[in-house]
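Q: The sequence isn't on hand, but the structure is:
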């Protein structure tokens, strides 16, 4: 699904307090994730996947061809399942305008310290598992990632 960058849908943006007359705008969780996917696509494309710690939120991203029909959709499913076990809550998901890069915005409601290196390792393991599943193999010697 390709979108025009100037086209801002109300699913991506919420008006903040329309009664006050304020023109302030706040992104929805999916809007934040879409913005994060655009950022990682443009500024961090050389990283295939990773984690960005934003304090009370964590962005988990991949630059691995989500809409190409490869393993990225399964990778995202596995990551969502994993992060729910960590106390984080997956609030938003978004793709960049090309459909190649993806991002999950997860909120740290508990405000406990998030072990970012451990989360990065888990993200890579989710990719590896999805890759192996797509090839019908769990044999480590067939691994090429």
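A: Noted; the coordinates are in hand. Just so it is clear, the model here is predicted, and its values are computed rather than measured. Numbering: from 1, shown residues only.
Q: all contacts plus neighbour counts: C-alpha atoms, from now on.
A: Fine.
Q: Look through the chain and tell me its longest helix.
A: Among the elements of type helix in the chain, defined by DSSP state H, the one spanning the most residues is helix 116-134.
Q: what's it packed up against?
A: The criterion is 3 or more CA pairs under 8 Å, 6 or more residues apart in numbering; DSSP states H and E, and the helices and strands that helix 116-134 contacts are strand 49-53, helix 72-84.
Q: What about the closest residue to residue 53 other than its chain neighbours, how many residues nearby?
A: The spatially closest residue to residue 53, leaving aside those adjacent along the chain, is residue 59, at 6.6 Å (CA to CA, 6 or more residues apart in numbering). For residue 59, the number of neighbouring residues by other CA atoms under 10 Å comes to 22.
Q: adding another structure so you can compare the two:
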């Protein structure tokens, strides 16, 4: 399967200007924040989670659930076209990486068949630093 190119393309230098070093490491270099340290791990605020790099809507709080894995977990993206899934064979294991469809920034990984009581039996394990929560009733410009 061929992955379509990103709609938003910036040079490496432009990404470095736009993101702080920690954001850049996760979003553009597929890093991972330490478990249980992210700002949205335990958040229960109603709203929309956007890509921190480009502002695209990715997930909604209505699909967020407690997985106790150390990162925010969602059972479904806000829109089936919001994210792209691609095989990730790094670190000596086979996983499925989740990237933003708009800018191809790294968000985290998705896992299936873990037995969580969700409608999809999927866990989108997403780095908090890859997201920006827009509380219900607010706009991303607020």
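A: Thanks, I have the structure now. A quick note: this is a predicted structure, and the numbers were derived from the prediction, not measured.
Q: Overlay them and tell me the TM-score.
A: A TM-score of 0.28 describes the superposed chains when it is computed by TM-score structural alignment, normalised by the length of structure 2; 72 aligned residues with a CA RMSD of 5.1 Å.
Q: To residue 120 of structure 1, which of the helices and strands packed on helix 116-134 of structure 1 lies closest?
A: For those, the distance to residue 120 of structure 1 is smallest for strand 49-53, at 5.9 Å, taking CA to CA.
Q: which strands and helices sit next to that closest one?
A: Contact here means 3+ CA pairs under 8 Å, 6+ apart; on that basis strand 49-53 of structure 1 packs against strand 57-63, helix 116-134.
Q: one more time with 6 Å
A: Strand 49-53 of structure 1 makes packing contacts with strand 57-63 when contacts are defined by 3 or more CA pairs under 6 Å, 6 or more residues apart in numbering; DSSP states H and E.
Q: what angle sits between the strand it packs on and helix 116-134?
A: Taking axes from the mean of the first three to the mean of the last three CA atoms, to 10 degrees, one finds that strand 57-63 of structure 1 is oriented at 40 degrees with respect to helix 116-134.
Q: So which residues make contact with strand 57-63 of structure 1?
A: Outside strand 57-63 of structure 1, the residues that touch it by CA atoms under 6 Å, 6 or more residues apart in numbering are 48-52, 101-108.
Q: which one of those is nearest residue 129 of structure 1?
A: Taking CA to CA as the measure, residue 129 of structure 1 sits nearest to residue 49 out of those, at 14.3 Å.
Q: Quick one: neighbours of the closest one, just the number.
A: When neighbours are counted by other CA under 10 Å, residue 49 of structure 1 comes out with 20.
Q: same thing with residue 92 of structure 1?
A: Under the neighbour criterion other CA under 10 Å, residue 92 of structure 1 is assigned a count of 18.
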